[in-house]
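J.: Have a look at this prediction, sequence included:
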Amino acid sequence: MRAINQVERNILKEQFVPDHLFLYILNGSVSFFDGNETYTFRSGDCCIARRNHLVKFILNSTTEDFEPILFCFDEEFLREFQQKHQSSAVAFSFDHAIIELPNSGLIDSFIQSVKPYYRGAMELDAAFEDIKYEELLIILLRLQPDLTCIFFNFDIPQKINLEAYMNRKFRFNVSLERFALLTGRSLSAFKRDFKSVFKESPSRWLVRKRLHEAHILVQNQGRKPSEIYLDLGFESLSHFSVAFKKEFGVTPTTLLARR
């Protein structure tokens, strides 16, 4: 759905980006983690989160102080824009989930022009929605023409190196179906290839990998269990503690106290 969305906590917990997302920070600060790098954006900064990627959103300011503007570019709109403007995707290799955009007076002026059309909690007046989406995309492509290879590439994810991908993305708490899609496989092919590479099932490997990462963070860096369990893909602290003790024979809290 193309709209400027109301900011809620569930948006900040979203890990799979289904559509290209343009984000402009009016106030506050947010960080993104894509499995490799952490990107931090503050007031006046903007970026694009790419579709079909895994990203963790970490709010650095209070919800009340955080004020972003979000534009979600869905495939239907992008195809219509491409046909109208005869835009074609240029050959350009870019694998990052987050695209940092340079500060620009054009974007700043556009953001100011959007403000009069807000309705309620950051919802754009429907009469101006298509116009403003088109205007923003024109600005982005003028500032960074290489973005055509991002916006107008409608291919599904291709089959990629499973071992490298999973060792980067194991912290993300998404379904096996999602991992299969993002590595260019059916679910059955994903499970088969996974077993061949890692010699155990995806579910078991993910738990073990996260627990061993947790052990390093607790024992070597003195990190508190409450600080790391969500970042490592566990849904609750109790589940994390039980699994940790089953794997290592000691709770993470006890291990921390022994340092």
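T.: Nice, thanks for sending it over.
J.: CA only for contacts and neighbour counts going forward, please
T.: OK.
J.: isn't Leu182 right up against Asn52?
T.: Yes - counting by Cα atoms under 8 Å, Leu182 does reach Asn52; the two are 6.8 Å apart.
J.: Residues in contact with both of these two, list them for me.
T.: Pro157 (Cα atoms under 8 Å, 6 or more residues apart in numbering).
J.: okay, pairing it with this:
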Amino acid sequence: MEKLDVFDCSNVLIASYFTDDRECTHENKEHTLIYLYSGELEIEERGKKTVLHPGDCAFMRRDNRMWLHKCVAEGNPYRSITLKFSRAFLREFYQTLNRQEIPADSKREKVSLRVLPNNRPDIRSLFESVVPYFDTGEKPSEDILKLKMIEGVYVLLNTDRNLYASLFDFVEPWKIDILDYLNENYMCDLSMEEIASYTGRSLATFKRDFAKVSD
């Protein structure tokens, strides 16, 4: 049996190690930052394929489905580290921001996958600093996990001012457009509860908003 190892820290920081190729459908319940150490990762979303190589880092926006192909490359195992940002954490982080420093022109992007510029020291130091925990099998403390999440948020905010709107889309003006989401995901077999969640709404709010746009 091929080796399969996934090290999960509170479903926030996750390390994966595969010695054979793996494919899966990935549903982003939370905004996700993924860093590839070795191997190769093919991500297909909406008919577009993106390939990540060692040292690459990508942001996968919440409420999207993607097909992931995790590959062994040139004899090197697939190895990645994933950082997830819950709504609760982002709400807490948002409250610490100086409102005057939040860019007023930040616009929520429709793209579900963004590859970050490579060779950035802040990205490399963030993920390399957690490798020893996974190598030893020792779970970092909750305080350390929170610090890593904060570092991850700043990695994104320092990449593009529009990521303010993508990360903090629980704020009313940044709510996901219902018709845009339905047009992009009409092939998916989703329940009304799932669509409500994916568009940043409670079920009751979704029904009310949908009634407004479908009249």
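T.: In hand now; what should we look at? Keep in mind it's a predicted model, so treat the numbers as computed, not measured.
J.: by contact count, what packs against the helix or strand where Phe206 of the second structure lies?
T.: Phe206 of the second structure is located in helix 203-213, with elements delineated by DSSP states H and E. Packing contacts for helix 203-213 of the second structure, counted by 3 or more Cα pairs under 8 Å, 6 or more residues apart in numbering; DSSP states H and E, involve helix 178-184, helix 192-198.
J.: In a markdown table: those helices, plus distance to His69 of the second structure.
T.: Converted to a markdown table, those look like this (distance: least, Cα to Cα, whole Å):
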| stretch | distance to His69 of the second structure |
| --- | --- |
| helix 178-184 | 22 |
| helix 192-198 | 23 |
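J.: after the lengthiest helix in the second structure, next one along is what?
T.: The longest helix of the second structure (DSSP state H) is helix 142-157. Next helix or strand after helix 142-157 of the second structure toward the C-terminus (DSSP H and E): helix 163-167.
J.: Give the aligned range of that following helix in the first structure.
T.: Using TM-score structural alignment, the residues of the first structure aligned to helix 163-167 of the second structure are 147-151.
J.: Quick one: neighbours of Ser86 of the second structure, just the number.
T.: For Ser86 of the second structure, the count of nearby residues is 16 (other Cα atoms under 10 Å).
J.: Matching it against the first structure, which residue comes up?
T.: So, by TM-score structural alignment, Ser86 of the second structure is matched to Asp74.
J.: Not counting sequence-adjacent ones, nearest residue to its match?
T.: Excluding its sequence neighbours, the residue lying closest to Asp74 of the first structure (Cα to Cα, 6 or more residues apart in numbering) is Asp19, at 5.4 Å.
J.: And the one you found, how far from Phe57 of the first structure?
T.: 15 Å (Cα to Cα, to the nearest Å).
J.: residues in contact with Leu36 of the second structure?
T.: Taking Cα under 8 Å, 6+ apart, we find Leu36 of the second structure in contact with Leu52, His53, Pro54, Gly55, Asp56, Cys57, Arg79, Ser80, Ile81.
J.: 6 Å instead?
T.: Pro54, Gly55, Asp56, Ser80 (Cα atoms under 6 Å, 6 or more residues apart in numbering).
J.: which one of the residues you listed sits closest to Asn158 of the second structure?
T.: Asp56 (16.5 Å; Cα to Cα).
J.: What is the aligned counterpart of the closest one in the first structure?
T.: In the first structure, Asp56 of the second structure lands on Asp45 (TM-score structural alignment).
J.: Pull the contacting residues for its match.
T.: Taking Cα under 6 Å, 6+ apart, we find Asp45 of the first structure in contact with Tyr24, Ile25.
J.: Relative to His215 of the first structure, how far out is it?
T.: Counting by Cα to Cα, the separation of Asp45 of the first structure from His215 of the first structure is 36 Å.
J.: do the same with Phe81 of the first structure
T.: Distance from Phe81 of the first structure to His215 of the first structure, by Cα to Cα: 49 Å.
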